[in-house]
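Colleague: okay, predicted coordinates and the sequence, questions at the end:
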Amino acid sequence: MKSCVNQFACTTSGKYTDLSLIYSECSGPGGLRLTEFMAEKMQVRPGARLLDIGIERGYQTCFLAKEYGVLVTGIDPDDDRSDGIPHIEHLQRNAHAWGVEDRIMGLKLGVPDTRFAGSTFDFVHSTTTLEMVRGFFGVEYYRKCLAEIFRVLRPGGIFGLGEPMHRDIPIPADLLPTYTKGGGAGPEGWADCFATVAETVDLCRGAGFDVLEADHAPDAWDWWNEFIDNDPHCKADPQGEAKIIRQDGGRWLSYGYVIAQKPRE
């Protein structure tokens, strides 16, 4: 596996400077910088068929369609935590605003029950999504999701996975009571949600993928700081999740990625 050791130059996402808007439309750290990082690692190309799993409001999906010219199917089974509107309806709104309606289709679906034909997509992209599957439903369900992703990719297709991960160390003592307190998407459930890069690589290989590259993103902690400064929920409750992330300081918490390929036949 190759590792990325230098900070990534975000030449495309850097055009989009309204971080409050970006983080109100995206989930988790990284925003459009994360999406560009993943797209470059995946080497996505114009006209390719890309499945985007866990789109939130679809802002990053629209970025992929506009800046990389891919034909995107975005799936998400959930409704928005702020307004209760289905995420795919937010995707439709954003696709219109970005002028990419002709390149995007949104479906209220989730893995592993996508119902797509096998070998449908050239690329599968998923960020800040599957770790929640692990946390809520367990690692076996996570494996089923990876198996479904493998199935719908064409031979030679590329899977780009980005998610909050943790460093390969024990949880620091001052954070242990919080991170192991209970389930859910917040810090109290992160011990169950987040894995190491090595653990995630093993799961991808177990699903049949060849892992091309995997590591902690070089700008991971910058992304987390950007998140707590701009995410509307963090700004509304600075003594909640934002405080815990600052307390962690990157000792345990990180953001990892895996670039994997379905073997050619």
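Modeller: Alright, I've got the coordinates.
Colleague: hey, let's count contacts and neighbours off CA atoms from now on
Modeller: Noted.
Colleague: any idea whether residue 72 is helix, strand or coil?
Modeller: strand (DSSP: H, G, I helix; E, B strand; the rest coil).
Colleague: in the chain, which strand has the most residues?
Modeller: strand 153-166 (DSSP state E).
Colleague: elements contacting it?
Modeller: If you count contacts as 3 or more C-alpha pairs under 8 Å, 6 or more residues apart in numbering; DSSP states H and E, strand 153-166 packs onto helix 31-42, strand 121-127, helix 130-137, strand 253-261.
Colleague: quick one: closest of the ones you listed to residue 78.
Modeller: helix 130-137 (12.3 Å; C-alpha to C-alpha).
Colleague: contacts for the longest strand of the chain, please.
Modeller: If you take C-alpha atoms under 8 Å, 6 or more residues apart in numbering as the criterion, strand 153-166 is touched by 38-39, 41-42, 118-131, 149, 194-197, 252-265.
Colleague: all helices for the stretch 151-265 of the chain, in order.
Modeller: 176-179, 190-193, 197-206, 220-230, 232-236, 241-248 (DSSP state H, counting those that start in this stretch).
Colleague: in the third one, what counts as buried?
Modeller: Pointing back at helix 197-206 there. 197, 200-201, 203-204 (16 or more other C-alpha atoms under 10 Å).
Colleague: ditto for the fourth one
Modeller: Residues 220-221, 223-230 are the ones in helix 220-230 that count as buried (16+ other C-alpha under 10 Å).
Colleague: nearest to residue 54 among the residues you listed?
Modeller: residue 227 (18.0 Å).
Colleague: so how far is the longest strand of the chain off the chain centroid?
Modeller: 10 Å (C-alpha atoms, centre = their mean, to the nearest Å).
Colleague: now do that strand against helix 130-137, angle only.
Modeller: 70 degrees (axes from the mean of the first three to the mean of the last three C-alpha atoms, to 10 degrees).
Colleague: using TSV, please lay out the helices of the stretch 151-265 of the chain together with distance to residue 13.
Modeller: What follows is the helices of the stretch 151-265 of the chain, written out as TSV (distance: least, C-alpha to C-alpha, whole Å):
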stretch	distance to residue 13
helix 176-179	32
helix 190-193	28
helix 197-206	25
helix 220-230	13
helix 232-236	20
helix 241-248	24
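Colleague: what about versus this one:
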Amino acid sequence: MTNPLIKTEFPLSAKYDPDWMLDNQMGPNAVWLMEWLAEGLALRPGLRVLDLGCGRAMTSIFMAREFGVQVWAADLWISPDFNRVRADAAGVGALVYPLRAEAHALPFPESFFDVIVSVDAYQYFGTDVLYLGYLTRFLKPGGQIGMVVPGLTQGFSEVPEHLAQPQSNGKVFWEDECWSFKTSDWWREHWSLNRGVTDLLVDTLPDGWLHWHDFERAVEASGKALFPSDAEALAVDRGAYIGFVRAVARRTDWMAENLYSPDVGVRCGVDG
């Protein structure tokens, strides 16, 4: 019987122990999503990468093992000590630097990172129109920023019935925090407003709903679920509304030259 966590769409992820993915999951399979995101990034040995909202550091470990990058694995809720143990066990303790950090108070020098990534976390803080400008301050000019988030394949003003009604397990898919789910068009416009980034790519994961559904079923069957499964709602939706959005861009010199000074802060075109 084929293991549902081994997918041809994610050949690098297929090398990883399915039980390791299940033991460390905190939502949709972050290793699959990181592999998809990495396709749009120029990762190579020696680069400094910030993994923002890394959870249990699966994405950090994946990047260190597959690309030889140095990863600062930042999360607010998961202990750095626990992530250190996981990185050491995976053989990349010398490349992964776990720390506790809040997304609006990052403890790094400006222009420190070559790449900044966020998987299944950016929607919680990145819908703020000011946030991308803040985050890219920590990115070198020319460096890349990329994120993957749960999103919408089409927008709506009223929640579709199958997402608002309880599933057979009693779980309702659509909770208030789901209003942070946006379409690819929304993210494209949102990031396009920032002159500090260029070379913008925004798209959706083919069959994203199916990958999410399959992972939900695998977690449910393993008995390792942290929350009741959303697989039933995803099976009804079949990608009509729910999927994953990827955004990748490159930092320009515009912010450093025109917008920000450590002495005066953000000018926003207003003198005085």
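Modeller: Yep, it's here. Note that the structure is predicted; figures quoted are calculated from it, not measured.
Colleague: once they're superposed, tell me the TM-score.
Modeller: Laid over one another, the chains give 0.80 as their TM-score (TM-score structural alignment, normalised by the length of the first structure), with 240 aligned residues with a C-alpha RMSD of 2.8 Å.
Colleague: ok, back up a step: where does the longest strand of the first structure end up in the second structure?
Modeller: Mapping strand 153-166 of the first structure onto the second structure (TM-score structural alignment) gives residues 139-152.
Colleague: how close does the matching stretch sit to the first structure?
Modeller: With mean C-alpha distance after the TM-score superposition for the first structure, stretch 139-152 of the second structure departs from the first structure by a mean of 0.5 Å once superposed.
Colleague: so which bits of that stretch are buried?
Modeller: Buried residues in stretch 139-152 of the second structure (16+ other C-alpha under 10 Å): 139-141, 143-152.
Colleague: also stretch 242-261 of the second structure?
Modeller: 242-252, 255-256, 259-260.
Colleague: next one: stretch 133-151 of the first structure
Modeller: 133-136, 139, 141-143, 145-151.
Colleague: rewinding a little: and the buried residues of stretch 139-152 of the second structure as CSV, adding distance to residue 229 of the second structure?
Modeller: CSV is the format used below for these (distance: C-alpha to C-alpha, whole Å):
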residue, distance to residue 229 of the second structure
139, 37
140, 40
141, 42
143, 37
144, 34
145, 31
146, 28
147, 24
148, 21
149, 18
150, 16
151, 18
152, 19
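Colleague: ok, of these, which one's closest to residue 27 of the second structure?
Modeller: residue 150 (10.1 Å).
Colleague: distance of the residue positioned nearest the centre of the first structure relative to residue 96 of the first structure?
Modeller: For the first structure, residue 127 is the residue whose C-alpha lies nearest the centre (C-alpha atoms, centre = their mean; 0.8 Å). Look at residue 127 of the first structure and residue 96 of the first structure: by C-alpha to C-alpha, to the nearest Å, they are 22 Å apart.
Colleague: what sits closest to residue 30 of the first structure if chain neighbours are left out?
Modeller: Spatial nearest neighbour of residue 30 of the first structure, excluding adjacent residues (C-alpha to C-alpha, 6 or more residues apart in numbering): residue 223 at 4.6 Å.
Colleague: what's the counterpart of the residue nearest to the centre of the first structure in the second structure?
Modeller: Taking TM-score structural alignment as the criterion, the aligned counterpart of residue 127 of the first structure in the second structure is residue 119.
Colleague: gap between that match and residue 159 of the second structure?
Modeller: For residue 119 of the second structure, the distance to residue 159 of the second structure - C-alpha to C-alpha - is 24 Å.
Colleague: ranges for the helices of the stretch 1-150 of the first structure?
Modeller: Counting by DSSP H, counting those that start in this stretch, the helices of the stretch 1-150 of the first structure are 19-25, 31-42, 59-68, 87-98, 130-137, 139-152.
Colleague: and for the shortest one, what's in contact with it?
Modeller: To tie it back to what came earlier, the one meant is helix 19-25 of the first structure. Against helix 19-25 of the first structure from outside (C-alpha under 8 Å, 6+ apart): 31-32, 56-59, 227, 230-232.
Colleague: what of the last one?
Modeller: With C-alpha under 8 Å, 6+ apart as the test, helix 139-152 of the first structure has contacts from 111-114, 116-121, 124, 130, 133-134, 159, 203-204, 207-209, 262.
Colleague: go with 7 Å
Modeller: 111-112, 116-121, 130, 133-134, 203-204, 207, 262 (C-alpha atoms under 7 Å, 6 or more residues apart in numbering).
Colleague: just name the closest of those residues to residue 215 of the first structure, please.
Modeller: residue 204 (13.6 Å).
Colleague: closest to residue 71 of the first structure out of the buried residues of helix 197-206 of the first structure?
Modeller: Among these, and counting by C-alpha to C-alpha, the member closest to residue 71 of the first structure is residue 204, at 24.6 Å.
Colleague: how about that closest one, what's its partner in the second structure?
Modeller: Under the alignment (TM-score structural alignment), residue 204 of the first structure maps onto residue 191.
Colleague: what do you get for residue 107 of the first structure?
Modeller: Using TM-score structural alignment, residue 107 of the first structure pairs with residue 99 in the second structure.
Colleague: show me the contacts for its match.
Modeller: Counting by C-alpha under 7 Å, 6+ apart, residue 99 of the second structure has contacts 73-75, 80.
Colleague: adding distance to residue 172 of the second structure and neighbour count, write those out as CSV.
Modeller: Shown next, in CSV, are the contacts of residue 99 of the second structure (distance: C-alpha to C-alpha, whole Å; neighbours: other C-alpha atoms under 10 Å):
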residue, distance to residue 172 of the second structure, neighbour count
73, 31, 28
74, 30, 28
75, 27, 23
80, 32, 21
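Colleague: understood, closing this out.
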